[in-house]
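S.K.: Pasting a predicted model and its sequence here:
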Amino acid sequence: MSDRTPFQPWPDPRQVEADVARALAEDVGSGDATAALLPDGPDQAYLLCKEDAVVCGRPWFDACHRALDPQVRIDWRVAEGDRVAAGTVLATLQGRARALVSAERASLNFLQTLSGTATATAAHVAAVAGTGARILDTRKTLPGLRAAQKYAVRTGGGDNHRMGLYDAVMLKENHVRAFGSVAAAIAAARAAQPGLPLIVEVETLAELRQALEAGCDRILIDDFDAEARREAVRTAHGAPYDGRIPLEVSGGVDLEGLRAIALDGVDCISIGGLTKHVRAVDLSLKLGPTPA
């Protein structure tokens, strides 16, 4: 165990339960034909992490095993959000042999996927450390696992963008085209959904000024080059706007160029790859005693 990332509250247990029920239904189905070959006596297992990672997904891992063996004992050696080195034993388990084997794949699928998201997020957060910029996710998530992946982003030290299409209004080029201008689209959105946060995507400095004048909760400067981005920051942070409306960068962002963007003074950087380009952490669950 080593340094720990900033950690957000545990996920809604009802969401975890629903995710796990779907996962076990598709994997176990009417019964595990292979596990049925094993004698169903008590056994033990250990969970091994084979690479450096940020651990995330314990609630889903636990729920998979407890769904098949309510009496299983899971002793975690690391906390959610801990950074661990390759070769770390994350947990030991004691339970029924068949249940341990049947729950193995689903439990690892959750843990490896969410740890992958948390690990990637932590790397992006580290890249902008000290700049004041926040790392945000997007809606580019695995279908059915949005709440889980967004939880993993928080565990990795990032922040969540809107959860879905229902909890914020986000105006893009199609809306501007439909209403004729950024200002007109903002006015229509405020009238229709006054209680929701309003995010406005702009494509030019002229549209940025319209959004600043009309007012909104955040402005997304999409695919601005470096010179235009710096001018956008000077405009939004200077008088008379004084940085009251945060600027978000989106599009064409990679880890290599991330810090340079943050140093330009933007407030937020949203990165779809945190949840879209998922590379699972290498984990394994092995029956038997923990190696010395």
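M.R.: Cool, the structure landed. Numbering: from 1, shown residues only.

S.K.: CA atoms for contacts and neighbours, from now on please.
M.R.: Fine.

S.K.: right, and Trp60 touches Asn109 too?
M.R.: No - the criterion here is C-alpha atoms under 8 Å, and Trp60 misses it with Asn109 at 9.4 Å.

S.K.: Presented hereafter is structure B, for comparison with structure A:
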Amino acid sequence: MLRGQIESFIREDLGYHDISCQMVPDTIAEAVIFAKQDCVVAGVEVAEAIFDYFDIEYTRKIAEGEKIQNNGVVFELKGRTVSLLRAERLALNFLGHLSGIATLTRDCVEAVHECSEAVVAATRKTTPGIREFEKLAVIAGGGDPHRFNLSDSIMIKDNHRHIMGLENAILKAKEMASFTQKIEAEVESANDALLAARMGVDIVMLDNMSPSEIISTVEKLRHEGLRNKVIVEVSGGINTENLAEYAKTGIDVISMGSLIHKAQWADLSMEMKESFMS
């Protein structure tokens, strides 16, 4: 995390007249950050950047992406009391939010891998300003971040099709693309999937199709000798309840916006060790 980012987050949290932290004696204290539930931990490097900013000594007790049980310790901390209090909520907010994403992602990855080798990926449905951290939390949970931004690859979506048609959009994308950029076409029918694959896109994304429609489309791609020439991704309406059904359709990637926007925060807390106050 860049220093400017940290200062922006701190400015938002401290405000102009922080009495609640300044009212305590500014002595040396020790504290622990621990989990209050089983979860997959993410955001430890963000937390460390916050601790570094406040000159707090820390010992990380668990690695990014590792599972932790209820009451397990994530960090042991030592620093001045005012600094510990000021770092507390900011560090816990990141750890809680990102660990929630990593935990949900891990659950989805494990569910898929029981019946398929498909990759579980995120989408660009992220929180403005902290996308990079949410995407890294997906990675910590064993998922794929997909595009970090629009420049990572060229994705032809429904509105591109509405504006210029699928074929014209693919031709224009191939004309403008760097040799390093993949082209992905989002489609809603088997016919469009076949057209995109014939035109040489790298990825065909089957959007809002039912599992039976996906199976039929994959079979048509295979019948035309196109299945091994294109990555097949599915997205839209996929959740933890129907995830396994989609994983069995023979596709390569399952992308889910819900990995981020429906993840429940993990419950973590910081507790001061009174016996170390001096």
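M.R.: Nice, I can see it. As the structure is a prediction and not an experimental result, all values here were calculated from the model.

S.K.: what residues are up against the aligned residue in the second structure for Trp60 of the first structure?
M.R.: Mapped onto the second structure by TM-score structural alignment, Trp60 of the first structure lines up with Val46. For Val46 of the second structure, the contact set (C-alpha atoms under 8 Å, 6 or more residues apart in numbering) comprises Met1, Ala91, Phe94.

S.K.: In ChimeraX, how would I select the buried members of the residues you listed?
M.R.: Typed into ChimeraX, the line below selects the buried ones among the contacts of Val46 of the second structure, using 16 or more other C-alpha atoms under 10 Å:
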select :91,94
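
S.K.: Over in the first structure, see which of the contacts of Val46 of the second structure survive.
M.R.: Contacts conserved in the first structure for the contacts of Val46 of the second structure, counting by both residues aligned by TM-score structural alignment, their matches' C-alpha atoms under 8 Å: Ala91, Phe94.

S.K.: Could you dump the contacts of Val46 of the second structure into a markdown table and include distance to Asp38 of the second structure and secondary structure?
M.R.: Below are the contacts of Val46 of the second structure laid out as a markdown table (distance: C-alpha to C-alpha, whole Å; DSSP: H, G, I helix; E, B strand; the rest coil):
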| residue | distance to Asp38 of the second structure | secondary structure |
| --- | --- | --- |
| Met1 | 26 | coil |
| Ala91 | 18 | helix |
| Phe94 | 17 | helix |
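
S.K.: and which of the contacts of Val46 of the second structure is nearest Met164 of the second structure?
M.R.: Nearest to Met164 of the second structure among those is Met1, at 39.9 Å by C-alpha to C-alpha.

S.K.: That closest one against Phe51, yeah?
M.R.: No - counting by C-alpha under 8 Å, Met1 of the second structure does not reach Phe51; the two are 11.6 Å apart.

S.K.: can you give me the helices for the first structure?
M.R.: Taking DSSP state H as the criterion, the first structure carries its helices at 13-27, 58-68, 97-127, 146-155, 173-179, 182-192, 205-214, 226-237, 255-263, 273-276.

S.K.: quick check: the fifth one aligns to which part of the second structure?
M.R.: In this case it means helix 173-179 of the first structure. So helix 173-179 of the first structure sits over residues 158-164 in the second structure, by TM-score structural alignment.

S.K.: Check which residues of that stretch are buried.
M.R.: Buried residues in stretch 158-164 of the second structure (16+ other C-alpha under 10 Å): His160, Arg161.
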